[in-house]
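[1] Just to be clear, the model below is a prediction. Sequence and coordinates:
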Amino acid sequence: MYNMLVIGGGSAGLVTAIIAAGLGAKVALIEKHMMGGDCLNVGCVPSKAVIRSANIMVQIMKAKDFGITGSSGKVDFGEVMER
């Protein structure tokens, strides 16, 4: 028997389940797709990784302004996405 049923394992559902379990409730969580929801798997978190790579590329492009030369600035998009 459960005290709480959480439908959806996205960020809100996971936090709700964790808090309820921490307070002593026996919690069941149902998720149709991947745990963590869109934000964790295809939205916020992955896009931040791509944005970080883009920011590093901008710094490489500006390196000459600081007397640094020889940076290729070549991007392997597959490796960026793998990260």
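    Received the coordinates, thanks.
[2] rest of the way, CA atoms for contacts and neighbours
    Noted.
[3] Where does Cys39 sit: helix, strand or coil?
    State at Cys39, reduced to three classes by DSSP: H, G, I helix; E, B strand; the rest coil: helix.
[4] And the residue nearest to it when sequence neighbours are not counted, how far from Met81?
    Of all residues not flanking Cys39 in the chain, Val45 sits nearest, at 6.2 Å (C-alpha to C-alpha, 6 or more residues apart in numbering). Noted for Val45: a distance of 12 Å to Met81, by C-alpha to C-alpha, to the nearest Å.
[5] before we go on, here's another structure to hold up against the first:
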Amino acid sequence: MVRKHVLVTGQVQGVFYRDNCRRVAGEQGVAGWVRNLPDGRVEAVFEGEPPNVDRMLAWARRGPARAVVTSVDVSEEPVEGLSGFQIA
């Protein structure tokens, strides 16, 4: 298991980024959460098996169809054993 903390910059609010992130995380069996930040970025935590988290990171770099992702900052964190995926 791994845990990645993600900050996504670009046109990522108002484009259904969070809802799509939750759906894709469910498909990948990845736990965690996603939320909008006041500065326009999206913050997320992905926790799960490394290949599944890697697929989430690849998705985060693209986002949904209307998103324009300009950068994604990823840091590793200790696994907390989360279950489910929530929009925070």
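    All right, it came through fine. All values derive from a computational prediction rather than experimental measurement.
[6] Give me the TM-score for these two chains.
    Here the TM-score for the pair of chains, by TM-score structural alignment, normalised by the length of structure 1, is 0.26; 31 aligned residues with a C-alpha RMSD of 2.8 Å.
[7] so which strand or helix has the residue nearest to Cys39 of structure 1?
    helix 44-62 (DSSP states H and E).
[8] Now do the buried residues in that helix.
    The neighbour-count check on helix 44-62 of structure 1 (16 or more other C-alpha atoms under 10 Å) flags Pro46, Ser53, Met57, Ile60 as buried.
[9] of all these, which comes closest to Val27 of structure 1?
    Using C-alpha to C-alpha, Pro46 is the member of the buried residues of helix 44-62 of structure 1 that lies nearest Val27 of structure 1, at 28.6 Å.
[10] That closest one against Asp38, yeah?
    No - Pro46 of structure 1 lies out of contact with Asp38 (C-alpha atoms under 8 Å); the separation is 9.8 Å.
[11] ok, back up a step: elements contacting the helix holding Val45 of structure 1?
    Contacts defined by 3 or more C-alpha pairs under 8 Å, 6 or more residues apart in numbering; DSSP states H and E place helix 44-62 of structure 1 against helix 37-41, helix 77-82.
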